[in-house]
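Visitor: Next one to model:
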Amino acid sequence: MARTDYFDDPQAPEPNSIVPAVSVIARDESGRVLLIHRTDNDLWSIPGGAMEPGESVRQAAVRETREETGYDVDVTGLVGVYTDPRHVIAYSDGEVRSQFSICVTATVTGGQARTSSESSEVVWQPVGQLDELAIHPTNRLRIDHALDPGRIQPWLT
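Guide: Okay, here's the model as predicted:
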């Protein structure tokens, strides 16, 4: 299913749903960030997606990371809760979501890189080379918050 991300765009369609989702910031021993190249919007992203009924945030984060990257992870912390009404996601089936994402940090505990129907590439991107990739501003904000060593409290946006 194709998707279009709108950010601070007056031409964005009106949202008709809010779906709790998770997103995951995983880093390796070199400090690189785990990213996927999304098949639905052709942007680079941190792993993540909608929570399923009966799932905890931790379970959803583990499942989504495994599905999209092939890696198993252990959730280690909270980056923040992201509910910016300026970020609207329109899907080809007519659903238009208002952003609601709980972003966590995680460490890889196993598995190996593999793509999925949602990811055409899985990479460990050096932090200094993040600007080389097309990353949606709301995903980049989460990455920047996770990388900020002076940040004490999760951000709420």
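Visitor: going forward, measure contacts and count neighbours with C-alpha atoms only.
Guide: Fine.
Visitor: Okay, buried residues for the top helix by length along the chain please.
Guide: Longest helix of the chain, by residue count under DSSP state H: helix 57-69. Applying a neighbour-count criterion of 16 or more other C-alpha atoms under 10 Å, the buried positions in helix 57-69 are 57, 58, 60, 61, 62, 63, 64, 65, 66, 67, 68, 69.
Visitor: got the contact list for it?
Guide: By C-alpha atoms under 8 Å, 6 or more residues apart in numbering, the list of residues contacting helix 57-69 from outside reads 22-24, 36, 47-52, 71-75, 102, 104, 112-119, 122.
Visitor: Beyond that helix, next helix or strand please.
Guide: Next along the chain after helix 57-69, taking DSSP states H and E as the criterion, comes strand 71-82.
Visitor: helices or strands up against that next one?
Guide: Helices and strands touching strand 71-82, by 3 or more C-alpha pairs under 8 Å, 6 or more residues apart in numbering; DSSP states H and E, are helix 57-69, strand 101-111, helix 137-147, strand 155-156.
Visitor: redo that, cut-off 10 Å
Guide: When contacts are defined as 3 or more C-alpha pairs under 10 Å, 6 or more residues apart in numbering; DSSP states H and E, strand 71-82 sits against strand 21-26, helix 57-69, strand 101-111, helix 137-147, strand 155-156.
Visitor: The first one - contacts with which helices or strands?
Guide: Which is strand 21-26. strand 33-38, strand 44-45, strand 48-50, helix 57-69, strand 71-82, strand 101-111, helix 137-147.
Visitor: quick one more, to check against the first:
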Amino acid sequence: MSPAPLHSVSVAAAVLDPQGRVLAIRRRDNSHWEPPGGVLELGESIHDGLRREVEEETGLRVEPDALTGVYKNMNRGIIALVFRCHLTGGTEQTSIETDRVTWLTPDQVRDRMSEAYAIRLLDALPTDEPRPAIRSHDGEHLTP
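Guide: Model (predicted):
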């Protein structure tokens, strides 16, 4: 019998403002734009981890409203859960992990993020399509 595959679980927030823009961070380590979020800690609930990661990376507090997508990085075994969230407080700021925190239009998301990260925010935009979206990717591009 082969050993069970190892996976990690990450969470990310899709926070929309009244103008239809989404909250995004630029990572300090690689300058990539992404939704705020990160890996859950052992023993941490999904929503608690989401709140913690967003506040650590952006200085903002959020509350999750709905699961909008489930994404698997097929190369690294990472499952990402993305939630549409609303702001509850805090002050926008960078962190040791982020060098930019900003609000992007959907077109800016498409221009600045790799397909694998852009789709997480684009899937969270209000639509008539069923939710959550379930997708796989290779770390950069969606895979069939």
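Visitor: Mind checking the TM-score on these two?
Guide: TM-score of the superposed chains, computed with TM-score structural alignment, normalised by the length of structure 2, equals 0.83; 131 aligned residues with a C-alpha RMSD of 1.6 Å.
Visitor: Out of the helices and strands packed on strand 71-82 of structure 1, flag the one nearest residue 5 of structure 1.
Guide: Between residue 5 of structure 1 and those, the tightest spacing by C-alpha to C-alpha is seen for helix 137-147, at 10.0 Å.
Visitor: Only the buried residues of that closest one, if you could.
Guide: Applying 16+ other C-alpha under 10 Å to helix 137-147 of structure 1 flags 138, 139, 140, 142, 143, 145, 146, 147 as buried.
Visitor: again, but for stretch 84-103 of structure 2
Guide: Within stretch 84-103 of structure 2, the residues that count as buried by 16+ other C-alpha under 10 Å are 84, 85, 86, 93, 94, 98, 99, 100, 101, 103.
Visitor: now, among the residues you listed, which is nearest to residue 72 of structure 2?
Guide: Among the buried residues of stretch 84-103 of structure 2, and counting by C-alpha to C-alpha, the member closest to residue 72 of structure 2 is residue 84, at 18.0 Å.
Visitor: could the buried residues of stretch 84-103 of structure 2 go into a markdown table alongside distance to residue 20 of structure 2?
Guide: Below are the buried residues of stretch 84-103 of structure 2 laid out as a markdown table (distance: C-alpha to C-alpha, whole Å):
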| residue | distance to residue 20 of structure 2 |
| --- | --- |
| 84 | 12 |
| 85 | 13 |
| 86 | 12 |
| 93 | 21 |
| 94 | 22 |
| 98 | 23 |
| 99 | 23 |
| 100 | 19 |
| 101 | 16 |
| 103 | 9 |
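Visitor: Just those: which are in strands?
Guide: Judged by DSSP state E, the buried residues of stretch 84-103 of structure 2 include 84, 85, 86, 98, 99, 100, 101, 103 as members of strands.
Visitor: corresponding residue for the second one in structure 1?
Guide: Mapped onto structure 1 by TM-score structural alignment, residue 85 of structure 2 lines up with residue 106.
Visitor: How about residue 25 of structure 2?
Guide: In structure 1, residue 25 of structure 2 lands on residue 36 (TM-score structural alignment).
Visitor: Contacts only, for the residue nearest to that match when sequence neighbours are not counted.
Guide: Of all residues not flanking residue 36 of structure 1 in the chain, residue 122 sits nearest, at 4.6 Å (C-alpha to C-alpha, 6 or more residues apart in numbering). When contacts are counted by C-alpha atoms under 10 Å, 6 or more residues apart in numbering, residue 122 of structure 1 touches 34-38, 44-47, 68-71, 112-116.
Visitor: I'd like to know how far residue 122 of structure 1 sits from residue 114 of structure 1.
Guide: Per C-alpha to C-alpha, to the nearest Å, residue 122 of structure 1 is found 7 Å from residue 114 of structure 1.
Visitor: Mind listing the shared neighbours of these two?
Guide: With the criterion set as C-alpha under 10 Å, 6+ apart, the overlap between the contacts of residue 122 of structure 1 and residue 114 is 36, 68, 69, 70, 71.
Visitor: Surely the first one and residue 115 touch.
Guide: Yes: counting by C-alpha atoms under 10 Å, residue 36 of structure 1 sits close enough to residue 115 to count as a contact (8.3 Å).
Visitor: Common neighbours of the two, please.
Guide: Common neighbours of residue 36 of structure 1 and residue 115 (criterion: C-alpha under 10 Å, 6+ apart): 68, 69, 121, 122.
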